[in-house]
Structures are given as structure tokens and as C-alpha cells.
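> Quick one, structure for this:
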Amino acid sequence: MKKSLLALAALGVFAGAAHAQSSVTLYGIIDAGFVYSNNSSGQKLYSMNSGNLQGSRWGLRGTEDLGGGLKAIFVLENGFNVFNGRLGQGGAEFGRQAYVGLSSQFGTVTLGRQYDSVVDYTGAFEVGSQWASYFGAHPGDLDNMNNSNRVNNAIKYTSANYAGFTFGGLYSLGGNAGQFNRNQIWSVGLGYSQGPLQLGAGYLNVKDPNYSFFGNTPSSSTTSSNMGGSRVYSGYASAKTQQVISAGGAYTFGAATVGATYSNTQFKDLGSEPGTGLTPVGGYTGGTGKFHNAEINFKYQLTPALLLGVAYDYTKGYGLGDAKYHQAMLGADYFLSKRTDVYIDGVYQHASGTDSTNRTAVANINGLSPSSTTNQVAAIVGIRHKF
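You can find the predicted model right below:
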């Protein structure tokens, strides 16, 4: 009897050890708010909107200790609309992220649908990814710092931390027989974080962006434009290549943080998607639509519960269209607890010049339909809960 009890106790110890070596965590965010815009397609807009500060989501994150410092990891993350229950990311079941890989002291290698290096190393410095909501992202999220687009079929490496430095890269195979470069995506990035200083830089190169980057969800078109959401770049849907160079940084002193970002985005070789009807506007065959973008931002932790922020962003088109977009953001975020906060944000944008559609530029705040004038205002009040 004693031997049996000892055997059962030993089995219990080993079962507990095996359980401790692997884990699966359920997590998520529910973000809901009320949005007002003074001019959306020529009309005032009052709407309820899901995923403002952060996209509403639920996910599973797992890890298994394989011994010798090696771990197997995975993430499955689903986006959804809290107001109607619909799937996000064009109806993809796990459209936000879905990957599996191995992690060790030398870094992490993962395979699946993932974020590019611009998002990983510079995205956190723009206020659209912090307190200003995605309405406060750069116009049209033209540089993807706000993570509007993910990368399918990706192989990704992320380094360990070396005295504050991290680096990584991603490569996505197009998967087209006989066309190795078709739909190919690759990116690299570098980050530094030590004390009050944070810095980052990223590079992204996308072949056939209308299909491989903007059009990689179940609801995307395989024959027409997937870039019609913003007049900032919708006229460049026939581009062969999209290139983004980005950099950002932040410095914290006391309760205050000053940050800045810069990006250069180019849509190259327009007219390179034959047979799709994506002819370049204004006869820009072979041309390149280019943009400079610069943002400066400031946030202040007024109390442990209250964060205040202000920012200014400037976008300048060149190469073809010469549109200019001036954008100002103001916001406040109040934390009711560690997991629940309420927020209010305002965004103002003014446009001038000629945009990618070869028409007079109109204001077009990210996530909204274009204004019928050169000005547009958006105001958001919402609540976010994390679990």
C-alpha cells in the first residue's frame, strides 16, 4: 500500500513538472467607441466603431519547453468587430496573426502570417499606435506604421536582446510557379532601448502591393484595386513595388515623453499590373508616386491614471502628385484600472495640392471616407478592456 502511494505521488510530481514546461494563454482586447466626423463623403457622420486605440481581438499564445534553452511557440490571433460580431481583416479567422516557431538564446524563428519590420521597429513611435487611435495614424497609413496590412507566407527572424539592441527580418514567398519575385515581400529592422531612450529603423519592400499586401485577405479582389480606401495613394494601385523606409525614436524625462517618426514611401513602376484595369491615373505609366512623412509627438503622465497627448504630422507627396496633408491630434486616456481605460481623441486634417488620383486633394483621415473639402475633423470617445 505504501509503495502504491509513493508511486502515485511520484507520478503527480512528474505530471506537474510536465505541465509547468508548457502553457497556453487566452488573451484579448475589446475596444469600442463613438465617432463623429464633420465631413465624410460630404455628410456629417455619427457611428459606433470597434478597435480604436487597439483592434478588438482574442488570441491564443502558447509555449513548450523543449530543453536546452529551446522552446516551441505559437500565436493565433483573431480580429473582430464588437458591434456586429463580424471577423476583422477581410473575414480571416486569424487575420491579425497566425504563426508557429522556435525560440532560443540566439533569437526566434517563426512561420506564418506576421508583422513586418516597419511595424515591429518603428510603429510604436507614432501616436496612432499609442493614444491617438487609428484615426490619428499617418494619412491612409501609407507607411503601414499603424499595422493596417500583415504579411502572409512569412518566414521571420527576431534576435535576442544584446545590450539594448535588437534586430530582425522577414521574407514572404510569393508562391507563384515560374515567377519567383511575384508577390514577394521582405523587410529588415533594428531597434535600441536603454533607459529613457528608444530608437528604431525599418525597411519594407513589397512586390505587387495591390495583391500581396493590401489584398491578402479572403474578401480581397484578385482582379481589381484593393487600395481604394484612401485617396492619398489609391491612384497608385497599379504599382509594381511599394518601398518604405522608416525611423523613429522617443525620449522620456520624468512624466513626459517626446517622440518623432520619419518615413519615405514610394509606389514604383506604375502601370505594371496589366489586364486588371488598374491603369495609372493621369498617364503616369512607369512613374513613381512618393511621399515624405514626419511626425512629432508629446505625451505627459499627469497622474498615475491620466495620460495627455498632442502631436503634429506632415505628409508631402512628390514625384507625381504634390498633395500635402497637415494633421493635428489631441487626446486623453484615463485608466480606471490596469486593464480598463476610457479615452477621448480629436484629429484635424487639412489637404492641398493634387493627390494620387490626379484630382485636387481633399482631407482623408485614416479610417474615414474622404471629405468633400480640404478639411476634415474626427472625434472619438471610447472604452478599452484587456483580458
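
> make it CA atoms for all contacts and neighbour counts henceforth
Noted.

> Do a quick rundown of the helices in the protein.
2-20, 117-122, 209-212 (DSSP state H).

> Those into TSV, with extra columns for mean neighbour count and distance to Leu170?
Below are those laid out as TSV (neighbours: other C-alpha atoms under 10 Å; distance: least, C-alpha to C-alpha, whole Å):
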stretch	mean neighbour count	distance to Leu170
helix 2-20	11	31
helix 117-122	27	7
helix 209-212	26	14
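
> Indicate which one of the ones you listed is closest to Glu64.
Among the helices of the chain, the nearest to Glu64 by C-alpha to C-alpha is helix 2-20 (9.1 Å).

> Can you give the distance of the closest one from its chain's centre?
In this view, helix 2-20 has its centroid 47 Å away from the chain centroid, taken as C-alpha atoms, centre = their mean, to the nearest Å.

> Please identify which of the helices of the chain is closest to Leu87.
Among the helices of the chain, helix 209-212 sits nearest to Leu87 (C-alpha to C-alpha), with 20.1 Å.

> which stretch among the helices of the chain comes nearest Gly189?
Closest approach to Gly189 among the helices of the chain (C-alpha to C-alpha): helix 117-122, 5.1 Å.

> among the helices of the chain, which is nearest Asn264?
Closest among these, using C-alpha to C-alpha: helix 117-122, at 11.5 Å.

> Off-centre distance for the closest one?
That offset, for helix 117-122, works out to 9 Å (C-alpha atoms, centre = their mean).

> neighbours of the closest residue to Lys299 other than its chain neighbours, just the number please.
Spatially, and ignoring its direct neighbours in sequence, Lys299 is nearest to Gly309 (4.1 Å; C-alpha to C-alpha, 6 or more residues apart in numbering). The burial count assigned to Gly309 is 21, neighbours taken as other C-alpha atoms under 10 Å.

> Spit out the contact partners of Gly309.
131-132, 297-300, 329-332 (C-alpha atoms under 8 Å, 6 or more residues apart in numbering).

> If we use 10 Å, what do you get?
127, 130-132, 256-257, 297-301, 329-333, 345 (C-alpha atoms under 10 Å, 6 or more residues apart in numbering).

> Let's see which of the residues you listed end up in strands.
Of these, the ones assigned to strands by DSSP state E are 256-257, 297-301, 329-333, 345.

> Another for comparison:
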Amino acid sequence: MKKTLIAAAVMAASGVAFAASNVTLYGVIEEGVVVSKAKHEDTLVNLKSGFDSGNRWGLRGVEDLGNGYSVGFILEQGFTANNGDEGESGKAFNREAILSVKGGFGSLAFGRTGGLAFAQSQAIRTGWVFGTGYGASGWNTIDYIAKRMNNTVSYASPVFSGFSVHAMYSNGVDADTSKWSDNSHYYGLGVKYNANNILSSLIFEAVDNKGTATAKKTMGDYISEAMWAWGESDDKQEIKLPLTGADKEAYDKFAKTEVEPAKSAQKTKYGLNFGFEWNLGTITPMFGYQYVWQDGGNKDHQFGLSAKAPVAGGTVKVGARYLFGKNDGAAAGKEDKHNVWTIGAAYEYPLSKRTIIKSYAGYADAGKEWKNKEDINYNGYQLYLGLCHSF
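Predicted coordinates:
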């Protein structure tokens, strides 16, 4: 009720009329200290914002249209608690901005949201106790088919005997202002089961990367861009270089120097995710599997075993994950195989219904091509202690 009243006050102050009982203001603030050591790097002590639960605030609401139909929305913005920065520069609601219609047919949603195997309201991925949080132990810290995308259409069917079907399409994961063949598109299809203490999902995803082709760039291109920016700041005044003779010849030769070669569009990237969770009461074991492949890129398998259980008034979470694969586009004669395994454990203790103390320890170790990666997700350890408050 308090959150509803606060939301009402916020919206009233902005001059927007709405049904107060149907709009909720919510959010999460998590702040803590991380001690980390990546291979060949210094030990770091950082004040970390959103190490597990990403900091956010948002508005969600629903209007009952009658006859089992309703219209709802979610507007969610991320932020960094230790400095107040917005989650993504230039976006008012970078985490999610979605409008949905629900009824006997299921639900249909439009806007910005996360992929089926990532996060946000339309995601259905299961099978990993740490989800997308907890640093190096987050599922897919090494690779995602898609994270948050613009221009999405998402459908979820009604639930039949615990099963539901989910489909998602993005007409342009970043933008769809060019012709269709110049936009990068996302396709996702999944099945979810939630009944008899079992939660499971199977998801197929693809991003065609049609919008990733680039033209070559020369020094002249960079000079022209800089001059145009200068002209923009001075009422678009025309700027001329007073070069003649040998100076002009030298400049023309320099301007034609290629800095970045043209690149063709990347190949389509595919992903398959399977997750299984079984709530046994005293413990919930989980299994997760992922296969990601791309011609001219990495082809990786990932397996994860994890579990959670109530202990001493809180919750213990443990998990181990192993990834192996090869770089299909590696140069001739180069070692192209790689692997990495990660272990992690966390303990969450509730101080109240809305405030939780979180602690975590994790370790990652990679081999073959990745054995010297100076990245905590591949080689090194993390320790964390933080406080998470939800409202």
C-alpha cells in the first residue's frame, strides 16, 4: 500500500492521471565490497554496486479490461548506487520498457526487454542457482546470445498441465531504422514447465548479425568527422584546408591511409539452453546446459550443477560449472581449444522481509587457449560481502 501511495505521489507530481491501485513503485539497492584477484593482475578491493541483484527502480502497472483481459506495463531503470550513474547513458529505462496485453490467448508484449535465456519479465531460463548475478559465477558470464534488446515482440501461451510456449523476435536488437537486411534480428523459442515441484525450460535462440557489416575507414574519414563536428559547433561554417602543391599531395596520400578495413557481417550466432530444478523441500538441486555456436567463432558447451538449501535461517547456494570448446575461426597453426571451470558458494541471510546480507566466494581456472586470460571470469578468485534492500 505504501509503495502504491508513493507511486501515486510521484505520478501526481508529474501531472499524470492514473488508477493508483494499479501502479506500483519498486526497486532494489545492493552495495558491497569485492576483493578480487585475476591472473597476473593486482589484488583489488572495490566498492561494488549490484554484484548479485542489479540496482534498479521501476514502475509497473495493470488495467483490468474485463472478460479476462488486461493491459500492463513495466518501466525499469538501472543505476549504480556508489556514484549515482544511470545504468546506460542516454536511456531513461535501460533495463526494460514494455507494454503487454493478456487474456485467454496468453500474453503479447512489445518494447525493450531481455532475451529468453537472459533476464527481465519475458525470460524463462532455469537451472543455475546464481542466475545472472554473483560475478564470475553468473550463468553465461562468458557468452550470451542476447541480453537486453530493443524493438521486441514477445508471446507466451496459456499454461497447459504445467507447460507453456514462449516466442520472441526483435526487429533490430539495437535499432530498426534501416532497411530490414541492415538490422540485426533476434529469434527465440522456448518451452517452460512449472508443476509438481519441478521447474524446467528448453530455449533456442539466434541473432543473425545482419547489421554488423562496416565500411573501411581512412584517416581522411576521421579528419572529415572531426571537421564536421567543429563546423557543427560553429553554426556549420565551412572549413577549408589551405593546402596546395606538395603539401596537398602529401595530405591526400595521408588521408587515403586505411585505418580500419571493411568488415562483412558476422555469421549468425545460435544458442541452446536447458535447465532443470527439483524442489525436494530441504534442498533444490539444479542442472543447466548450454551450447553456443557460430561459424568463424567459438563453439562452446557449458554444464552446471548447483543447489540451494535453507541453513541457519538463511539460504546456502553452491554451484560448479565447466565450459569447453574451440575457436572455429582460429588462425592456422594456432591452438584453438579452450576450457574453464568455475566454483562458487554464497550465503544469504535475511535481516527482514526486504533486507538481506549476502556473502560469496568464487574461483575460476582456465586451460589451453584461455589459460593466461587476465580476467576474473576465466582465471582468479572473488570474495564478496554486501547488503541488498528491496522496496
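
> TM-score them against each other, please.
Between these two chains, after superposing, the TM-score reads 0.74 (TM-score structural alignment, normalised by the length of the first structure); 313 aligned residues with a C-alpha RMSD of 2.7 Å.

> still on that earlier bit, now, among the ones in strands among the contacts of Gly309 of the first structure, which is nearest to Gly191 of the first structure?
Closest approach between those and Gly191 of the first structure, by C-alpha to C-alpha: Thr257, at 17.7 Å.

> per the alignment, that closest one corresponds to what in the second structure?
Alignment note: Thr257 of the first structure maps to Thr284 in the second structure; criterion TM-score structural alignment.

> My guess is that match contacts Lys308. True?
Yes: Thr284 of the second structure lies in contact with Lys308 (C-alpha atoms under 10 Å); the separation is 5.4 Å.

> Counting neighbours, go ahead and name the busier of the two.
More neighbours surround Lys308 than the other of Thr284 of the second structure and Lys308, with 22 against 18 (other C-alpha under 10 Å).

> mind checking what the more buried one lines up with in the first structure?
By TM-score structural alignment, Lys308 of the second structure lines up with Lys299.

> Pretty sure its match sits against Gly254.
No: look at Lys299 of the first structure against Gly254 with C-alpha under 10 Å: they stay out of range, at 11.2 Å.

> Identify the residues contacting Phe160 of the second structure.
Going by C-alpha under 10 Å, 6+ apart, Phe160 of the second structure touches Tyr193.

> Roughly how far does it sit from Trp230 of the second structure?
Distance, Phe160 of the second structure to Trp230 of the second structure, by C-alpha to C-alpha, to the nearest Å: 61 Å.

> Repeat that for Val340 of the second structure.
Going from Val340 of the second structure to Trp230 of the second structure by C-alpha to C-alpha gives 48 Å.

> more neighbours, these two?
Remark: of Val340 of the second structure and Trp230, Val340 carries more neighbours, 21 against 15, as counted by other C-alpha under 10 Å.

> ok, the more buried one - contacts?
With contacts defined as C-alpha under 10 Å, 6+ apart, the neighbours of Val340 of the second structure are 142, 302, 321-325, 364-368, 370-371, 377-379.

> which residue sits closest to it, ignoring its sequence neighbours?
Val340 of the second structure sits nearest to Ala366 (C-alpha to C-alpha, 6+ apart), 3.9 Å away.

> Contacts only, for the alignment partner in the first structure of that neighbour.
Under the alignment (TM-score structural alignment), Ala366 of the second structure maps onto Ala351 of the first structure. Neighbouring residues of Ala351 of the first structure by C-alpha under 10 Å, 6+ apart: 232, 315-316, 323-327, 360-364, 371, 373-376.

> Look up the closest residue to the counterpart of Ile357 of the second structure in the first structure, ignoring the ones flanking it.
Correspondence of Ile357 of the second structure to the first structure, assessed by TM-score structural alignment: Val342. Leaving aside its chain neighbours, Val342 of the first structure sits nearest to Ile383 (4.3 Å; criterion: C-alpha to C-alpha, 6+ apart).

> before we move on, what about Val165 of the second structure?
With sequence-adjacent residues excluded and distances taken as C-alpha to C-alpha, 6+ apart, Val165 of the second structure is closest to Val191, at 4.7 Å.

> Near the one you found, how many other residues are there?
The burial count for Val191 of the second structure: 19, using other C-alpha under 10 Å.

> buried stuff in stretch 347-364 of the second structure?
Neighbour-count burial for stretch 347-364 of the second structure, counted by 16 or more other C-alpha atoms under 10 Å, picks out 347-350, 355-364.

> residues contacting the closest residue to Gly188 of the second structure other than its chain neighbours?
In this structure, Gly188 of the second structure finds its nearest non-sequential neighbour in Glu205, 4.3 Å apart by C-alpha to C-alpha, 6+ apart. Listed by C-alpha under 10 Å, 6+ apart, the contact partners of Glu205 of the second structure are 115-117, 144-146, 167-169, 186-190, 269-273, 292.

> let's see 8 Å
Applying C-alpha under 8 Å, 6+ apart, the residues contacting Glu205 of the second structure are 116, 145, 186-189, 270-272.
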